[in-house]
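Participant: Would you be able to build a 3D model of this:
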Amino acid sequence: MTVMAEHTSQMSVDEFETIASAAPETVTLEFIDGRIEVKPVTDGDHNSIVSWLAKRCMQARPDLDLYGTQGLRIDAYGQSRARPDAVLVPEAHFAGHGEWADPAGALMVVEVTSYDSDTDRRDRHEKPTAYGQAGIPVYLLIDPEACTLSVHSHPDRQVGGYRHVRVAKFGETVILPDPVGIQLDTEVLKTYVR
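Facilitator: Below is the predicted model of the structure:
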């Protein structure tokens, strides 16, 4: 069971949203469990991984859209506001939504780790807890540093996180479980590491 330490939020969600809306396009902000977070600027490898995944999703499931950096209201996890690297949803699901959409209907969220000091805490610990608590069926963590994909499934809304996690090395075939139902040949990911 995940136990969260009691702490005081840095600001209200409304204050965060005001700051985030005024931030320049070159800065991506999130509000995770009461703390403002600055997402690192993506590089060519990161963008290539997201593009690779988008193509695979479109080929396997043309009925779905993979949105890049759609903001999500993860209210179950300390009134958080997350901006995953990608969100897989039914076609046109986020049409008409604002900058911070309800995660209901999201089939999968995707994060690609960065080479920064906060990636362990943020992408490997806080985000799976938050996404699981929000009930998002699949969390895919692509980790170029470790050369792994972690497929988190069966969310636990009570304590957060996921009851099943399968870790695969780059080069293995990975099956994203239902409701996604996509098989990924990950061999090419070996070329997107430093």
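Participant: CA only for contacts and neighbour counts going forward, please
Facilitator: OK.
Participant: Was I right to think residue 79 contacts residue 13?
Facilitator: Yes - counting by C-alpha atoms under 8 Å, residue 79 touches residue 13, with 6.8 Å between them.
Participant: Who has more neighbours out of those two?
Facilitator: residue 13 (20 against 17; other C-alpha atoms under 10 Å).
Participant: OK, contacts around the more buried one?
Facilitator: Contact analysis of residue 13 by C-alpha atoms under 8 Å, 6 or more residues apart in numbering lists 31, 79, 80.
Participant: by contact count, what packs against the top helix by length along the chain?
Facilitator: Assignment by DSSP state H gives helix 44-60 as the longest helix of the chain. Applying 3 or more C-alpha pairs under 8 Å, 6 or more residues apart in numbering; DSSP states H and E, one finds that helix 44-60 makes contact with strand 64-67, strand 108-112, strand 182-185.
Participant: Please give the structure of this sequence too, so both can be compared:
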Amino acid sequence: MIPDTAEHPQMSVEDFEELVRRAPRELRNRLEFLGGRLCVRHGPLDVDEFEELAAVAPETVRLEYINGKVEVKAMPDGKHTSIFLWLMRQCMQQRPDLDLAPERGVKAEAYRKGRARTDGFLAPMDHFVEDGEWSNPDGTLMAVEITSHDRDTDQRDRVDKPLCYAAAGIPVYLLVDRDDHTLKVFSEPKDDRYQQTDVHAWGATVDLPAPVGITLVTEKLKDYAD
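Facilitator: All right, here's what the predicted structure looks like:
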């Protein structure tokens, strides 16, 4: 059962005030904080405006640009971090030719118009050497998200991210879902959607499809159940 996370706002008032203080002058009056959410007045930002804002955001504010909207991604807690490290160890052991980059920005959606922050981004070794904050998805193998207990995780991780990663042509999207204790594996992107979705309970042995080619033994995830 997915818990009610409505009590968890996107960001604190203090973080919002710091974001406004750092924002480009022409954007400051367009930012609002309503019901614990970051909102933009006078129409959506364009990609360039978003990148300007994201570049100056405080470390405690992780901004994404999905479906033309500015979103705030929750900061990871200890179990979230432990799950990522578990996954990174398995990837390194089985595919030492690959890097699993944490919290990597990616140019997502069709025509690279979105800006998403992955919890993990799998690519050939040294793929990210020349990249700035936002990596092109070409040549990458997998995007990873680990759900957080905030009120936007359902829409963001289970609905928006599969669409924006598929549209960017990322071969595999792995969602580690802490609410229902499953791994959801999305693959075969075509026509801006993943054609295949497989769901596995924590404890199962999960074969990630090509081009990833990694087998996840997930019994350890039960230690991180909430």
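Participant: Overlay them and tell me the TM-score.
Facilitator: With the length set by TM-score structural alignment, normalised by the length of structure 1, the two chains reach a TM-score of 0.92; 185 aligned residues with a C-alpha RMSD of 1.3 Å.
Participant: matching residues in structure 2 for the longest helix of structure 1?
Facilitator: With TM-score structural alignment applied, helix 44-60 of structure 1 matches the range 78-94 in structure 2.
Participant: And that stretch against structure 1, how far off on average?
Facilitator: Superposing on structure 1 places stretch 78-94 of structure 2 at an average distance of 0.3 Å from its equivalents, by mean C-alpha distance after the TM-score superposition for structure 1.
Participant: where's that stretch relative to the chain centroid, distance-wise?
Facilitator: Distance of stretch 78-94 of structure 2 from the chain centroid (C-alpha atoms, centre = their mean, to the nearest Å) equals 15 Å.
Participant: Please work out which residues outside it touch it.
Facilitator: Stretch 78-94 of structure 2 has contacts (C-alpha under 8 Å, 6+ apart) with 98, 99, 100, 119, 120, 146, 147, 148, 214, 216, 221, 224.
Participant: how close does the fourth one get to residue 128 of structure 2?
Facilitator: Which is residue 119 of structure 2. Separation of residue 119 of structure 2 from residue 128 of structure 2 (C-alpha to C-alpha, to the nearest Å) stands at 15 Å.
Participant: next one: residue 226 of structure 2
Facilitator: The spacing between residue 226 of structure 2 and residue 128 of structure 2, counted by C-alpha to C-alpha, is 33 Å.
Participant: List the residues that contact residue 141 of structure 1.
Facilitator: For residue 141 of structure 1, the contacting residues are 110, 111, 112, 113, 123, 124, 149, 150, 151, 152, by C-alpha under 8 Å, 6+ apart.
Participant: After alignment, which residue of structure 2 pairs with the third one?
Facilitator: Alignment of residue 112 of structure 1 against structure 2 is given by TM-score structural alignment, with residue 146 as its counterpart.
Participant: tell me the contacts of that match?
Facilitator: 80, 83, 84, 119, 175, 176, 177, 178.
Participant: helix or strand for the fifth one, which one?
Facilitator: This points to residue 175 of structure 2. Residue 175 of structure 2 belongs to strand 172-177 when assigned by DSSP states H and E.
Participant: For that strand, what is the distance to the chain centroid?
Facilitator: Put simply, strand 172-177 of structure 2 sits 10 Å off its chain's centre (C-alpha atoms, centre = their mean).
Participant: according to the alignment, that strand goes to what range in structure 1?
Facilitator: Per TM-score structural alignment, the counterpart of strand 172-177 of structure 2 in structure 1 is residues 138-143.
Participant: Residue 226 and residue 128 of structure 2: which is more packed in?
Facilitator: Using other C-alpha under 10 Å as the criterion, residue 226 of structure 2 and residue 128 rank with residue 128 on top: 18 against 8.
Participant: With residue 102 of structure 1 as the reference, measure out to the equivalent of that one over in structure 1.
Facilitator: Mapped onto structure 1 by TM-score structural alignment, residue 128 of structure 2 lines up with residue 94. Distance check for residue 94 of structure 1 against residue 102 of structure 1: by C-alpha to C-alpha, it reads 9 Å.
Participant: what does residue 109 of structure 1 give?
Facilitator: According to C-alpha to C-alpha, residue 109 of structure 1 stands 13 Å off from residue 102 of structure 1.
Participant: Quick check on these two: which one has the bigger neighbour count.
Facilitator: Using other C-alpha under 10 Å as the criterion, residue 109 of structure 1 and residue 102 rank with residue 109 on top: 26 against 16.
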